[in-house]
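A.B. asks: no sequence on this one, just coordinates:
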């Protein structure tokens, strides 16, 4: 492994999305990630969404570059293995229900005593403290209570959701940020490891911009607005002649003028009442109607070409089919070819962000359950006979 996180060891005790996605991001940039799975079925994500020959395609993406060891955490010997691993780890990421790690004998007090330099990243629905801490929480609930669901969808319909696990992924990004901040403190000699407490609800809430002060000071509750961006105009989704949709963001003062000139409305470009955003917001329906009238008269390719020539930010709404053939995605290595077991070739997303000197790398796709159990335990000093005995006892797989 190479990359900026080379030499960093991460223990992942998590399932499905939030903790595994955070660990995957670290693995792509060189961290050694040891994923702890339950013997038998392993992480449930192995069977989530679309499967290929019995294994989820999401699994191969979510767990690339990770080592899988299958350990029975209901056994004393299994818990002892985790403690041994924690002694030489830099980060432990978990997304169990608050209190579960303590019941296993793997709480912060225990781990910190074993390894004062260890950073413990804890992802949960509501955080490790507060009156809701023991409630079960999934990403969908984080999206609901974090505020984003209330503002998503058409005004006359029920709140909508994005077609992905947005709440979990946002928590993962906050988890990685917290882990790196703690690692920087430890590696620079400024202090010991610490707990990074990440809440799904708070991770979503952190993206909600001026939602709270608008309500507190002005009594304004931001509502659902379809494809528009409330309070910023013009910025919306518009239909084209060939049945496609185009997103146009003409919301800065100079861009607005260029947009109006491009659609043949120089009168609006030169109107003083539209010179600034607040004036445009006051009459956004008029502006949206003018833009939609223009886009509806053109096929999307021609509309995009004219807007690009005018220097107006715009883009079509991409499907998976659009993404995998887009020349810019391909030029940026954002669609890569991967090999699954049996030599099957499949396209996978590339790595973000792009680092100029120490870019991320993909060394292997998600491993088989327990594929690295023997090698990891051997690194702990266990003999082959001891490992075989643990397997016979059902402690490892």
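C.D. replies: All right, it came through fine. All of these numbers come straight from a predicted model, not from anything done at the bench.
A.B. asks: from now on I want contacts and neighbour counts done on CA atoms only, so please keep to that.
C.D. replies: Fine.
A.B. asks: helices of the stretch 51-200 of the chain, start to end?
C.D. replies: Along the stretch 51-200 of the chain, counting by DSSP state H, counting those that start in this stretch, helices occupy 57-62, 76-87, 100-103, 108-114, 139-146, 166-187, 200-205.
A.B. asks: show me what the helix or strand harbouring residue 377 is packed against.
C.D. replies: Per DSSP states H and E: residue 377 is located in helix 373-379. Other helices and strands packing on helix 373-379, by 3 or more CA pairs under 8 Å, 6 or more residues apart in numbering; DSSP states H and E, are strand 66-70, helix 384-392.
A.B. asks: one more to weigh against that first structure:
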């Protein structure tokens, strides 16, 4: 039962039918979001590779990490359609005749070969909207690329380490679900479909804006320069300290024995050292308790 303090889940896409041909991560993750917003979701996949085990999927994500594939497809009706065949095309167009939205993740050249370019679809199904997930926008849409290359382009790859998550893909999935909402607003206002392109490189660039603005660069307030916004070692692990706002910084300084919580003080090496020395004497358990008692935003972590 919903708590009186919780807002009920909104289902703005209830009554909307979404068909997806998008594989791997961005498309299925977007479909998961659409389903959570009330949409009826159908996904058509290519046949699994020859020699696959019984029950295998034609989506590569099911080979990389089946648990992730299963979670993204809960409540989604998954079918098989080889779009290079007449039978597969008929299967797709039966679904499109009932759909409000089509999500794809093919390159534009592949869409043309399959007869799924926007001009053709819009003529056949005037109320249908096409959300095309591509790697890069405009003339670059046919270039090869992947999440890692789009992150690298936006300066989100450090050294030789892989990023901790697939920021471009997941950011692109959110932009895709947002595009679905935009298309449905237009359809309900004007009674016709729209074409929207979602570029994963632009999703990465959007997530990287704080870095591009210089907000997270070394020495800036949220780039390690502010003593209240850093990752410190503690007695039995690490602590992600986020006491950035003045009242949080004041609370941190009070427990650490720093008398001046001004921004000038918090940006100094001396204050950083006092806080580092203090945290090094405390266990994760003590710091977790301190966070609640003194209203200090922090999260403790095991040793790396």
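C.D. replies: Alright, I've got the coordinates. Computed from a predicted model, the values in this text were never measured in an experiment.
A.B. asks: re earlier: so which of the helices and strands packed on helix 373-379 of the first structure is the most surrounded?
C.D. replies: Compared across those, strand 66-70 shows the largest average neighbour count, a mean of 25 (mean count of other CA atoms under 10 Å).
A.B. asks: that strand: average distance to aligned residues in the second structure?
C.D. replies: With mean CA distance after the TM-score superposition for the first structure, strand 66-70 of the first structure departs from the second structure by a mean of 0.7 Å once superposed.
A.B. asks: report the central residue of the first structure.
C.D. replies: residue 169 (2.8 Å; CA atoms, centre = their mean).
A.B. asks: measure how buried the nearest residue to that residue once chain neighbours are set aside is and give me the count.
C.D. replies: Leaving aside its sequence neighbours, residue 169 of the first structure sits nearest to residue 18 (CA to CA, 6 or more residues apart in numbering; 5.9 Å). Using other CA atoms under 10 Å, residue 18 of the first structure has 28 other residues around it.
A.B. asks: so who does residue 18 of the first structure touch?
C.D. replies: 95, 123, 168, 169, 171, 172 (CA atoms under 8 Å, 6 or more residues apart in numbering).
A.B. asks: and the furthest pair within these?
C.D. replies: 95 and 169 (12.6 Å; CA to CA).
A.B. asks: how close does residue 111 of the first structure get to residue 318 of the first structure?
C.D. replies: 46 Å (CA to CA, to the nearest Å).
A.B. asks: compare these two (neighbour count), which wins?
C.D. replies: Taking neighbours as other CA under 10 Å, residue 111 of the first structure and residue 318 compare with residue 111 leading, 21 against 12.
A.B. asks: how much space separates the aligned residue in the second structure for residue 16 of the first structure from residue 182 of the second structure?
C.D. replies: Structural alignment places residue 16 of the first structure opposite residue 24 in the second structure (criterion: TM-score structural alignment). As for residue 24 of the second structure, its distance to residue 182 of the second structure is 23 Å (criterion: CA to CA).
A.B. asks: these two: who's more crowded?
C.D. replies: Between residue 24 of the second structure and residue 182, residue 24 has the larger neighbour count (other CA under 10 Å), namely 17 against 13.
A.B. asks: so what's the more buried one closest to, chain neighbours aside?
C.D. replies: residue 61 (4.8 Å).
A.B. asks: neighbours of that neighbour, how many?
C.D. replies: For residue 61 of the second structure, using other CA under 10 Å, the count is 17.
A.B. asks: mind listing what the counterpart of it in the first structure touches?
C.D. replies: Using TM-score structural alignment, the equivalent of residue 61 of the second structure in the first structure is residue 45. For residue 45 of the first structure, the contact set (CA under 8 Å, 6+ apart) comprises 15, 16, 17, 56, 58, 59.
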